[in-house]
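>>> sequence unavailable; structure follows:
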């Protein structure tokens, strides 16, 4: 469809298709990283050094493993939902649900990676550095994933 000046005006169906395709591209990038992280975390208990972890470190390990599995489930969920609803006329709901899953999944990934930073630093050099690494990681994710987009949104 074009307007009076010959410029293409996007229909609602075209907008939904474009939004869905953009979401899928974003999810492809995130899924690879979170799946590798989850696979890596699943192998850690089978390493000799795992027995050296303190009770607190084991709890943090289980928390970051759970976060990684949750992030994986959330970032892969839109694909499963699409498969279940294929050709059922649910594209508006699907785009909305995929957006929520992607947002929550990315938040879970950021918290999980920051938790992994805490765990690694705690094991290697102690709790003071672990908290600094956690804080720096969380700050970096927040600045890049929230701060910069908000800054850009406010300048336009």
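In hand now; what should we look at? Quantities reported herein were computed from a predicted structural model and do not represent experimental measurements.
>>> going by C-alpha atoms from here, please, whenever you check contacts or count neighbours.
Will do.
>>> which residues does residue 120 contact?
When contacts are counted by Cα atoms under 8 Å, 6 or more residues apart in numbering, residue 120 is found next to residue 130.
>>> if you set the cut-off to 10 Å instead, what comes out?
Counting by Cα atoms under 10 Å, 6 or more residues apart in numbering, residue 120 touches 57, 61, 126-127, 129-130, 133-134.
>>> biggest separation within the residues you listed, which pair?
Among the contacts of residue 120, the pair separated by the greatest distance (Cα to Cα) is 61 and 129, at 17.0 Å.
>>> in terms of neighbours, single out the busier of these two.
Shown here are residue 61 and residue 129; by other Cα atoms under 10 Å, residue 61 has more neighbours (23 against 16).
>>> another structure for you, compare them:
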């Protein structure tokens, strides 16, 4: 019987268990794929025939979107590269904190890139008003499900 279990009761939480490095790296695989797909799509945009026809502010929005997507890609891949270079890890808890911070910073950048991309695509397809509304709705959706909900659940100790 595990020392973390009480007699017949549920397993007691292990301190820092949810900070396991392999869990973090698994999460990064999901986020990294999203950043890679978005960045890959954005790389092709300036080479399309219609890119020259968009107005200046849309080009700047594209640049901001591309910069946020690239930044998220760098931040999501950084822990894997750092882990490889730092092996064996001398201070595993500090590395996990650094990797977590980089992951959250990457998620902020990916959030912005997704909102900007939605605004850009829908502005081009359906007009500036619809693009702005859609980007705002997506921003609220991301804020609610990626940021507010987990923090609210943690504050209420529900998960």
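All right, it came through fine. All values derive from a computational prediction rather than experimental measurement.
>>> looking at the contacts of residue 120 of structure 1, which is nearest residue 46 of structure 1?
residue 61 (13.0 Å).
>>> double-check that the closest one belongs to a helix.
Yes. Remark: residue 61 of structure 1 belongs to a helix, assigned using DSSP: H, G, I helix; E, B strand; the rest coil.
>>> quick one: neighbours of the nearest residue to it once chain neighbours are set aside, just the number.
With sequence-adjacent residues excluded and distances taken as Cα to Cα, 6 or more residues apart in numbering, residue 61 of structure 1 is closest to residue 119, at 7.0 Å. Neighbourhood size, residue 119 of structure 1 [other Cα under 10 Å]: 25.
>>> same check, this time on residue 149 of structure 1
Residue 149 of structure 1 has 11 neighbours, counted by other Cα under 10 Å.
>>> thought it was touching residue 141?
No. Counting by Cα atoms under 10 Å, residue 149 of structure 1 stays clear of residue 141, with 11.9 Å between them.
>>> mind putting the contacts of residue 120 of structure 1 into TSV with distance to residue 78 of structure 1?
Converted to TSV, the contacts of residue 120 of structure 1 look like this (distance: Cα to Cα, whole Å):
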residue	distance to residue 78 of structure 1
57	33
61	27
126	39
127	38
129	37
130	34
133	32
134	29
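>>> so which of those residues are in strands?
Taking DSSP state E, every one of the contacts of residue 120 of structure 1 sits outside strands.
>>> okay, and the residue nearest the centre of structure 2 sits in which element?
Centroid-nearest residue in structure 2, with Cα atoms, centre = their mean: residue 107, separated by 2.5 Å. Using DSSP states H and E, residue 107 of structure 2 sits within helix 92-126.
>>> now do the buried residues in that helix.
Going by neighbour count (16 or more other Cα atoms under 10 Å), the buried part of helix 92-126 of structure 2 is 95-96, 99-100, 102-123.
>>> for residue 43 of structure 2, give its distance to residue 15 of structure 2.
Computed as Cα to Cα, to the nearest Å, the residue 43 of structure 2 to residue 15 of structure 2 distance reads 43 Å.
>>> the two: who's more crowded?
residue 43 (11 against 7).
>>> related to what we said a few turns ago, what subset of the contacts of residue 120 of structure 1 is buried?
Neighbour-count burial (16+ other Cα under 10 Å) is assigned, among those, to 57, 61, 129-130, 133-134.
>>> check contacts around residue 130 of structure 1.
By Cα under 10 Å, 6+ apart, the contact list for residue 130 of structure 1 reads 114-124, 136.
>>> residues contacting residue 23 of structure 2?
residue 17.
>>> what separates residue 141 of structure 2 from residue 135 of structure 2, distance-wise?
Taken as Cα to Cα, the span from residue 141 of structure 2 to residue 135 of structure 2 is 10 Å.
>>> now do the shared contacts for these two.
Joint contacts of residue 141 of structure 2 and residue 135 (Cα under 10 Å, 6+ apart) are residue 115.
>>> one step back: distance to residue 68 of structure 1 for the contacts of residue 130 of structure 1 - can I get that in CSV?
Shown next, in CSV, are these (distance: Cα to Cα, whole Å):
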residue, distance to residue 68 of structure 1
114, 11
115, 10
116, 10
117, 13
118, 15
119, 14
120, 15
121, 18
122, 19
123, 19
124, 21
136, 19
